[in-house]
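Participant: sequence and predicted structure, then a few things I'm wondering about:
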Amino acid sequence: MTIIDLQVVSTSGETRNVRVSHSEEPPWTLLVVDPQGRDYRGRGQDLYEALRQVREEMEADSLMLCCNGARKNAHPSPSMSAAGADFVYLMPAYRLLTLRDIFPLLGPAPPGSVVSVREQSNYYRAKLMSRKYLIQWCNPVSWVKVLEAALKGPRNWQPEISQDGVLTWHC
């Protein structure tokens, strides 16, 4: 077990220290011990999922754990999850991810930068949707296909318009 000291922040803005311990291999478990006598436990397919369980319990008591994994833009990649997710990406707003965006899951974070589990999930879903459309329009192959279809279509292919007005090409 690894032991870390972190802060929690209450909805009133008060902070205090807590002790966090977690497993280093499956089964992935996380334990937060509050000096005021309450323990919060989580278990998941990786540390990130265990942390989410702990955070949900803490939110019921109006507390938020101040760590990188509780930041609005934090999320592990699939390969990080497979390795236990002890690191997360802090997704930048307007650029693609790089290695400099990887941070320890349980690294300390400022109290003002952490959000609820629900806020974090909503942000991640919105981010995925915006990237889907951004990547589609930034991809040069997409533009070539659009221009090719608009101008004359691929060589040796015949245009066909479907009943709902969609232009397709066939050999």
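Facilitator: Arrived safely.

Participant: rest of the way, CA atoms for contacts and neighbours
Facilitator: Noted.

Participant: tell me the contacts of the residue positioned nearest the centre of the chain?
Facilitator: In the chain, the residue lying closest to the centroid (C-alpha atoms, centre = their mean) is residue 75, at 2.4 Å. Shown in contact with residue 75 (C-alpha atoms under 8 Å, 6 or more residues apart in numbering): 69, 88-91, 124.

Participant: who touches stretch 50-70?
Facilitator: Outside stretch 50-70, the residues touching it (C-alpha under 8 Å, 6+ apart) are 6-11, 28-32, 40-44, 48, 74-75, 88, 90, 103-111, 113-117, 120.

Participant: ok, and here's another one to check against it:
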Amino acid sequence: MEFEMKYVKLMLNRETETTEELLLYEEAPDDEDMILVKMKINGRIVNIKGENFFSALLALREVLEIENIQIVCNGAAKNVYPSPMQLSMGYGSKAYKLIWGQQAKNADVVDIFDCDEGLEFVGREEQSKYYSDWLRSVMG
């Protein structure tokens, strides 16, 4: 069973920083049509299956937010969001860094599990609202 290992920062209660391993499987062991994201947190293992890595990251963030934990990676940044095409192609691990009022360009593509400095990391709802507002800013 092949996987890619990434290290991601977590902010516990907005004050304590820790680094954890994130295991990314392009095929879940029990369902080859799904991907799997696995993380050990607070002594337990969280397994999240999804259609793509971005949807799995959203589900993982939902679990973490309940415990007041913020994951610090591009996919949790306020102005990072994948296009529908990015989600349907590959495994959904790429997204655009969105610039207000501007169409997304290839130069703006980032890996959702990497961490670019200077981004604002937010909850799922705030990120989704920014994406909706950004879409309106581009559509005119």
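Facilitator: Yep, that arrived. Treat the numbers as computed from the prediction; the structure is a model and nothing was measured.

Participant: the contacts of stretch 50-70 of structure 1 in strands, which ones?
Facilitator: 6-10, 28-32, 40-44, 74-75, 88, 90, 103-104 (DSSP state E).

Participant: before we move on, back to that, in structure 2, what sits opposite the residue nearest to the centre of structure 1 in the alignment?
Facilitator: Superposed on structure 2 with TM-score structural alignment, residue 75 of structure 1 falls opposite residue 81.

Participant: again with residue 22 of structure 1
Facilitator: Match for residue 22 of structure 1 (TM-score structural alignment): residue 24.

Participant: before we move on, what about residue 32 of structure 1?
Facilitator: Per TM-score structural alignment, residue 32 of structure 1 is aligned with residue 39.

Participant: next: residue 105 of structure 1.
Facilitator: Match for residue 105 of structure 1 (TM-score structural alignment): residue 112.

Participant: likewise residue 126 of structure 1?
Facilitator: For residue 126 of structure 1, the aligned position in structure 2 is residue 133, judged by TM-score structural alignment.

Participant: spell out the secondary structure type for its match.
Facilitator: The assignment at residue 133 of structure 2 comes out as helix when based on DSSP: H, G, I helix; E, B strand; the rest coil.

Participant: what about it, neighbour count?
Facilitator: 14 (other C-alpha atoms under 10 Å).

Participant: residue 75 of structure 2 too?
Facilitator: 31.
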